[in-house]
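> Next comes the sequence, and after it the predicted model I'd like to discuss.
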Amino acid sequence: MKVLIVESQNDLAHIWKRHLERLGMQVVSACGQADAIRHLSKYGTDVIIMDLVLEEGSALAVADYASYRQPDAKVIFVTNTSFFSDGSIFSHSTNACAFVQSATPPDDLAAMVEHYGATPPQSGAA
């Protein structure tokens, strides 16, 4: 599974990255909008873990670009603020699948990545 982490705090991104890599995932980190857009324009990803408040650029702009460039990629938004605490993030970002606090344990975040990044079972008769 391919994961893109978009997080301005390098220490936090590194913790998540190491944890996901131990589970066998291919993980790339970007520190802001420009890095994330550059990655998404060249490479595929299954899940994006993205801080809602980036130091450089807009998380919603990255999510919007991802929905155009890679419509099957799911976005897990993380935050340490109360922005969108009413759940309205799901109205603003069509590819949002989860919204959690930055302090969410890495095991829980990894479980969400595995769940949302899993390939759906094939259906229909052959």
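Yes, it's here.
> make it CA atoms for all contacts and neighbour counts henceforth
Noted.
> what about the strands in the chain?
Secondary structure of the chain by DSSP state E: the strands cover 2-6, 26-30, 47-51, 74-79, 96-101.
> Now do the third one: which elements does it pack against?
Yep, that's strand 47-51 we're talking about. Strand 47-51 sits against strand 2-6, strand 74-79, helix 106-117, with contacts defined as 3 or more CA pairs under 8 Å, 6 or more residues apart in numbering; DSSP states H and E.
> Show me what the second one is in contact with.
Strand 74-79 has contacts (CA atoms under 8 Å, 6 or more residues apart in numbering) with 46-53, 63, 95-102, 113, 116-117.
> What's the PyMOL syntax to select whichever of these are buried?
Of these, the buried ones can be selected in PyMOL as follows, counting by 16 or more other CA atoms under 10 Å:
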select buried, resi 46+47+48+49+50+51+52+53+63+95+96+97+98+99+102+113+116+117
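> How many residues are close by residue 12?
The number of residues packed around residue 12, counting by other CA atoms under 10 Å, is 14.
> any idea how far it lies from residue 95?
Computed as CA to CA, to the nearest Å, the residue 12 to residue 95 distance reads 23 Å.
> again with residue 41
Residue 41 is 17 Å from residue 95, by CA to CA.
> Okay, one more to line up with it:
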Amino acid sequence: MKALVVQDDPNVQSLWAQSLKAAGHETCVADTETAALDALKSTGFDLVLLDLCLNGQNALGVATLATYRNPRCKVVVVTGSAVYSQRKLFAMSPAVAAALRKPVDIESILAVCERVGRRERSTPPPVVAHSAVEFRP
């Protein structure tokens, strides 16, 4: 799985990236929303591990571009903010596959990323067409 780690704290960024690499994933890092958007424009990722608050700013635009560039890309949001409920985070972008609240340990982050990645690699359910509507059961 190709993952983009978006985190502005260099120590946490290193922990997340090295842990994903140790689990066998190809990783890239970004420490600002601009760097993350640039990375998404040039590379297709399967997963984005996103700290929602980068340098005091909401970085949910990263999730929007991730799904625009690759509709199968999933985003795992990690946040310490209570401003957004998990339900609101899921509603803000179709790419958000999981939302974790800080403090969160690295084992939980890895487990969620693996689960999201496994779901992504599995065969999607068939599309059912009925009249002018298509949906997945």
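Happy to help now that I have it. What you see is a predicted model, and the numbers here were worked out from it, not measured in a lab.
> After superposition, what's the TM-score here?
TM-score for the superposed chains, counting by TM-score structural alignment, normalised by the length of structure 1: 0.89, backed by 124 aligned residues with a CA RMSD of 1.8 Å.
> that older thread, turn the helices and strands packed on strand 47-51 of structure 1 into JSON lines, including distance to residue 26 of structure 1.
Below are these laid out as JSON lines (distance: least, CA to CA, whole Å):
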{"stretch": "strand 2-6", "distance to residue 26 of structure 1": "5"}
{"stretch": "strand 74-79", "distance to residue 26 of structure 1": "15"}
{"stretch": "helix 106-117", "distance to residue 26 of structure 1": "12"}
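> Among these, which comes closest to residue 23 of structure 1?
Residue 23 of structure 1 sits nearest to helix 106-117 of all these, at 8.3 Å, using CA to CA.
> To what extent does that closest one diverge from structure 2 after superposition?
Taken over the aligned residues, the distance from helix 106-117 of structure 1 to structure 2 averages 1.1 Å (mean CA distance after the TM-score superposition for structure 1).
> counting contacts, what elements does that helix pack onto?
Right, helix 106-117 of structure 1 is packed against helix 10-22, strand 47-51, strand 74-79 by 3+ CA pairs under 8 Å, 6+ apart.
> Quick check: closest non-adjacent residue to the aligned residue in structure 2 for residue 9 of structure 1.
When structure 2 is aligned by TM-score structural alignment, the residue opposite residue 9 of structure 1 is residue 9. Distance criterion CA to CA, 6 or more residues apart in numbering; nearest residue to residue 9 of structure 2, sequence neighbours excluded, is residue 31 at 7.4 Å.
> Kindly report the same for residue 96 of structure 2.
residue 75 (4.6 Å).
> cool, residue 73 of structure 1 as well?
Leaving aside its chain neighbours, residue 73 of structure 1 sits nearest to residue 46 (4.7 Å; criterion: CA to CA, 6+ apart).
> Just the buried residues of stretch 23-37 of structure 1, please?
By 16+ other CA under 10 Å, the buried positions in stretch 23-37 of structure 1 come out as 25, 27, 28, 29, 30, 31, 32, 33, 36, 37.
> Closest to residue 123 of structure 1 out of those residues?
residue 25 (25.5 Å).
> Next up, the contacts around the closest one.
Per CA under 8 Å, 6+ apart, neighbours of residue 25 of structure 1: 1, 2, 3.
> and the gap between it and residue 82 of structure 1?
According to CA to CA, residue 25 of structure 1 and residue 82 of structure 1 sit 30 Å apart.
> How about residue 2 of structure 2: what's its closest non-neighbour residue?
Once flanking residues are discounted, residue 2 of structure 2 sits nearest to residue 26: 4.8 Å by CA to CA, 6+ apart.
> Do I have it right that that neighbour meets residue 17?
No - using CA atoms under 8 Å, residue 26 of structure 2 is not in contact with residue 17; the gap is 9.0 Å.
> overlap in contacts of the two?
The contact sets of residue 26 of structure 2 and residue 17 do not overlap (CA under 8 Å, 6+ apart).
> Now which residue in structure 1 aligns to the residue nearest to residue 2 of structure 2?
Counting by TM-score structural alignment, residue 26 of structure 2 corresponds to residue 26 in structure 1.
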